[in-house]
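1. Okay, structure incoming, though there's no sequence with it:
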């Protein structure tokens, strides 16, 4: 989903948000719950891309994903920030990394201070392709020896509003943004700092410490303000060829993240592999996504709040000598606090404060085992977890009693390189703090409509293989093909219910509800092939069956209990993926690997939302999204061991495309050229 205000919000196999796919950065969890009005909610994680070393993705509920993965029914994303090896050349003790990028197809918006004038911002046409506005710069230092390593890095990034593509525009019904025009509220600027230190003893003990600070300003707009003006601020007709849309001031986010870990693995004792982790994140946000504030236009939506988290885990891994069994067991605790800052209290009406004000505590105890009975390996995991939530606005507490997750995975090796696998799990997601605290935002928790935990039932069966010398000498193939089914009973999302005694006569009961179920199933292919002649990466997902069921929503709309689109008076349509999704990357390396060039093709099939989706509200959602594709080119040339040049052209054919998960008709960026250089010394 684009325009997450400089953050990431990842979905896996149709599951996304509110802890379903947590993103861990160096072991710490930093996500902020953000309202987007009729566009639903976001589970945002803030990090600069240039500070990322590597990313590991586990799809579906997984054994050994993370001590803090309770509720991760969609999967887990683990991000490792820059390491010494990313900065220092092999064989050297210390070094610097400088990374520079610049790109075209964007322009920094000139945003008026006056909130009335912001609503009548005049769009600009696409600048010439040779105009490179904004970019990013990163500087990092690394040091290592046998007992100590350290990383210090700083990154700045700035981009203006991007410009839409051109070709394919006529396929859309009444799109708001015209071809090659500025897409408002998409600008972004940030400053990020990273410091890491590791201490390594000669008796198997390791200490790691990390601190990360991220500051940013980013554009954002609510769905009710996604429209074109017919006149200027004085109600005069716009000149021919001039277009105008609301362009709000930028919201801000300041995030601090601290983490520390201790590991002890004695060389002579396979029963001890102890890990202790501690982390803390605090986020302070001032963004335009509130409701019923004091002021006009964007000003009435500005509010300030904080979202703080902390966690601690202790676990051990024991390899038994008499059995081919490895056990991993431990406990984890995490707390979360959402509260309005002073500005978020005094600016709003006395109906209710927009920002949630509550806390949530979750405790878990887990044990996982891996049994190697060659040619069969079995992984089984159990996780007992519960949560307690206190809402300081309603003065109510919710106590979700512990539930037991059960996860299993079986691998049968047909050969040393090929295996059949089967995964099955029953896991629970306790309602999040955001879903269980009241506010006056569009979708809010209603104490009269209690929420139950989600129950996720997952099955996956497939084949995976790693081959060498298959088609060409010294080639390598890594392939996985599987069928999956994700069934979530009691799926939580926004919807509308009958009024309750606490609802004003003129208001509707837009709240979070338990849908009967969300059922997603399909096939998934992942293939990586690498040879001297060329390399290719293929990722494809085909959804064969999609169902959303709710007898409450069906009664209100006088429709069937289940459908494949989602219900018109809720947010489930935005969570239904396109039926077909494909990414193909083909490349070749020249000059002994110094030159790497390739092309990337991305495709999604068409998607239809309910014809009366959010009708009668201030939003104008997009109903029909045609199929779309994008071609990207990239290349990098290693000049020597210290310098690498980089170039990329994203959306080569300048397609006008809107992503299937969009609520409003916000197009993707048009053709964009990026140039860069990496220097190590």
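-> Here it is on my side, so go on. Just so we're clear, the structure is a prediction, and the values are computed from it rather than from any experiment.

2. Every contact and neighbour count from this point should use C-alpha atoms.
-> Noted.

3. neighbouring contacts of the longest strand along the chain?
-> Longest strand of the chain, by residue count under DSSP state E: strand 396-415. The contact list for strand 396-415 (Cα atoms under 8 Å, 6 or more residues apart in numbering) reads 61-63, 374-391, 419-428, 430, 453.

4. Next SSE downstream of that strand?
-> strand 418-429 (DSSP states H and E).

5. what's the helix or strand for the residue nearest to residue 433 when sequence neighbours are not counted?
-> Spatially, and ignoring its direct neighbours in sequence, residue 433 is nearest to residue 360 (5.9 Å; Cα to Cα, 6 or more residues apart in numbering). Assigned by DSSP H and E, residue 360 belongs to strand 358-373.

6. Can you list the neighbours in contact with that strand?
-> Strand 358-373 is contacted from outside by 63-64, 70, 324-339, 377-393, 432-433, 437, using Cα under 8 Å, 6+ apart.

7. and here's the other structure:
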């Protein structure tokens, strides 16, 4: 059987390894093939870490099975700087390489098949799940950074390649048939308990029906769904058991393998040391009362380290961590001749694993000392793949590879918005029972009368439960129509996610120094999901006449609003075509050049959106279209207004002055001086006329005229406003063609300029200077909703997207000596949106296909130095060193914004250093890997303003204070902030071989630091106190060890200890605050026949 870097004997291995550096045709390495064994395949994988011009990590079958760990994510444990998000609460892989993770960014390929589904994790964002059974895996290869390979399946930031068992893993060297039976058991595990509340029963007949609600009450105040945490049985074996049987055969024309694997492990126990770093010994009241961060009170200097030891005590059971899997594997290879082969693969896994929403991990004071155990999640997966290779020996123009695969995932995950046993319909008749009882006045601990309150409370609960029971058993209760009052699996999300793919490639050997590869693949994905809320919508329409907070007038059945809890189903289809080429040219013996490009074209359709609007008219649909700015602007005071106001004001003053002046010199006639009324009135009229004439002449001399109605209105406006009144106005911040709120075209920059906000006017009525803009109010998270236009409506009904792009790649390798080489690579990727990013549903509440999008454009630079040290260490079997620098700039990066919309942001910048070395002398071996992350910056000038939330100023109006344009990690409500890797990670392995290499002793040391620079730190450094922050972790050193003894050719014994210092710690990049497993001892044997 051909293997990439498969070797049988040590001399041949050394010869080929040296030729890697000596030959100018390094592009031919992947065609080397010899018959090998499991050991030679493992050695070839390790050699690949230092022979390729890309940083890789490799784990062999032996390493995987030695340090198998408790969780699927432990497949990646020990690969330096590579982590899996939500390691203890997912039952899957969610790889993070160099601080990058997510669907399409880091694909996980099992025998070339790709499958990934993004699931909702509440406030913790989303996880990119890749389900698999680790007991079937033979090797793990981690490629850091993108590349142009023959199948074009590399991710934008790296790739995880997993190979399942192969005949060479089972068959002994020189044999044609083999059987392997492997069995193991471990301690530190206890059988999980079932969920304590019956599901599918009328809640009114349960012992504590008051617990059966929906929303925060059921999530945080329910007590009947909890257990006391267990500490006994930690050192007992046989609660974590696994066995596998594999049968294989091979000859010149055929290879075949069948395998069956089973594993059943209960919940693990947390470690005993280090719990003080996570709040051990504290209480919830102490935590709640600590309003201000106090370094003397906290045991950590980071206020975002969760106090999870309050919930999961050291040395006690961590529920929802069990795992049970049953898997089948079949493989066959037909070798028609030396250059033609056809491969088939079939695998099926049925996995049940513990899972709980991160938001449900915390407690209230009512629940201290107890833990939640949710029903197990379940995934059934079937994968089929076939590959064809045709490589005639004397034909330089044909080196053909073809393949196809399909993966079917049927899952029930605990990723919806409710809790187990929630009720999603209310019985108003039941709710009215017991209203005649008077609840005791609530008292707090320490308050006078608290003990009596507890007695009265218990009696009250006893009485009301008695009334509820009488109602539930009466004939007057509301009928349970179609199980409307049954408890539901409200936490469950059922999904069907199917992947299909084909690929083809050919290599042309144009000249001995020039190769030319052409390759292509085509893949498509279908996703459908539902939950209890969507499943029961027809029933809600029947019994309530609708499903949003309503009920029929003549019915006691009430349907609460489900929007907040249902999390949203997803339905969609996605197709992607990739075509590429790559030249490999060696003009001289010491130089190799690579150049190529990849073209990507994709289409998607959001069937969930189509379903939402299929029965609606355009006028019934609203979408958030713009941000509204309300402001008050004082009218401009013109010269004419000032002139008219001065005339109005001065006219009255002067008129009174001239009247007084005339009256002083010409006193008004008095009645007392006249004999008759008529004479007095006559003279007074004459006097008044003369006064008016005098006053008018004086006013004319003073250039004053009688005020008009307009003058009076102007005076009224100026006198009344006094800096407070003005015209109320509204202006909108409209989206651009990409659906973004572009700051350059915003009212903030186009209308409310600095000059406009500083603009002042002198008001002659008040004799004061007044700001023209008196106040501004805008809420960036409450958008103006509008009906779509006709054009937008047509695009919404189709709910389709399509895009295409080219991405180049270049590389150069300089062979400085036979043992030293330097390389540089520049690779671009154009990642199209994943099916999650292109469909509406959980975690994304708004998505509009009428806005344009750009591909996520990544530019990657790598510079590396590699040296084979055996020239300096002649006794070494292997001795290598690698130093690598990487820099990644991603533009138009996809993430969620503060309005829970999928948006594209300006850019993200990552960089770091990686160091790898190994030494194997035969009796002693060691390796060391170090990753130091230099930068993880997220930049977006629009969100720097939008993330502030509001702009609300009165009187002293000024520009909104923007957050830093570049911050560590990611957006405020986005997913990227959850993906910041530790500042540095260190992995070290040491071991010895003795007794003619039949005995092997080894240890693994894993160290990771904190995230030194988080989004919250960026904001604090800029003077902002408030921040949404992710859970973090403390640095930790985890030590593992093993002993392996080969009794004879047929039997091998194994003793393994993981976390032997029994540390209590959180895994890096965890979305769920669940401590990792404590010290675990595993016993196992492998028998080969």
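-> Received, thanks. Owing to the predicted nature of the structure, the values given are computational and were not obtained by experimental measurement.

8. Give me the TM-score for this pair.
-> The TM-score (TM-score structural alignment, normalised by the length of structure 1) is 0.91; 652 aligned residues with a Cα RMSD of 2.5 Å.

9. if we can go back for a sec, quick one: list the elements packing against the following helix or strand past the strand holding residue 360 of structure 1.
-> Later in the chain than strand 358-373 of structure 1, the nearest helix or strand by DSSP H and E is strand 376-391. On a contact count with 3 or more Cα pairs under 8 Å, 6 or more residues apart in numbering; DSSP states H and E, strand 376-391 of structure 1 meets strand 358-373, strand 396-415.

10. rewinding a little: buried subset of the contacts of strand 396-415 of structure 1?
-> When the contacts of strand 396-415 of structure 1 are checked for burial by 16 or more other Cα atoms under 10 Å, the buried set is 61-63, 377-391, 419-428, 430, 453.

11. Would you mind finding the match for residue 662 of structure 1 in structure 2?
-> Residue correspondence to structure 2 (TM-score structural alignment): residue 662 of structure 1 is matched to residue 1070.

12. my guess is that match contacts residue 90, does it?
-> No. With contact defined as Cα atoms under 8 Å, residue 1070 of structure 2 does not reach residue 90; the gap is 10.3 Å.

13. picking that back up, to residue 540 of structure 1, which of the helices and strands packed on strand 376-391 of structure 1 lies closest?
-> Smallest distance to residue 540 of structure 1 across those (Cα to Cα): 22.5 Å, for strand 396-415.

14. That closest one versus strand 376-391: what angle between them?
-> 170 degrees (axes from the mean of the first three to the mean of the last three Cα atoms, to 10 degrees).

15. Strand 396-415 of structure 1: how far from the chain's middle?
-> Remark: strand 396-415 of structure 1 is offset 22 Å from the chain centroid, using Cα atoms, centre = their mean, to the nearest Å.

16. which parts of that strand are buried?
-> So strand 396-415 of structure 1, judged by 16+ other Cα under 10 Å, has buried residues 397-398, 400, 402-413.

17. what sits against residue 519 of structure 2?
-> Taking Cα under 8 Å, 6+ apart, we find residue 519 of structure 2 in contact with 150-152, 503-506, 579-581.

18. Swap in 10 Å and give it another go.
-> 148-152, 400-402, 503-507, 578-582, 598 (Cα atoms under 10 Å, 6 or more residues apart in numbering).

19. For those, which ones persist in structure 1?
-> Retained in structure 1 (both residues aligned by TM-score structural alignment, their matches' Cα atoms under 10 Å) from the contacts of residue 519 of structure 2: 152, 400-402, 503-507, 578-582, 598.

20. between the longest strand of structure 1 and strand 358-373, what angle do the directions make?
-> Going by the same axes, to 10 degrees, strand 396-415 of structure 1 is angled at 20 degrees with respect to strand 358-373.

21. any chance you could map the helices in the stretch 851-1000 of structure 2?
-> 941-946 (DSSP state H, counting those that start in this stretch).

22. An error on my part: the question was meant for the stretch 251-400 of structure 1.
-> Counting by DSSP H, counting those that start in this stretch, the helices of the stretch 251-400 of structure 1 are 342-346.

23. Select the longest helix from structure 2.
-> With secondary structure taken from DSSP state H, structure 2 has its longest helix at helix 639-665.

24. what packs against it?
-> With contacts defined as 3 or more Cα pairs under 10 Å, 6 or more residues apart in numbering; DSSP states H and E, helix 639-665 of structure 2 has these neighbours: helix 677-701, helix 709-721.

25. any residues in contact with both of residue 1070 and residue 90 of structure 2?
-> Common contacts of residue 1070 of structure 2 and residue 90 (Cα under 10 Å, 6+ apart): residue 84.

26. which of the two has more neighbours?
-> Per other Cα atoms under 10 Å, whichever of residue 1070 of structure 2 and residue 90 has more neighbours is residue 90, with 33 against 24.

27. How about the aligned residue in structure 1 for residue 372 of structure 2: what's its closest non-neighbour residue?
-> Correspondence of residue 372 of structure 2 to structure 1, assessed by TM-score structural alignment: residue 246. Nearest non-adjacent residue to residue 246 of structure 1, counting by Cα to Cα, 6+ apart: residue 119, 4.0 Å away.
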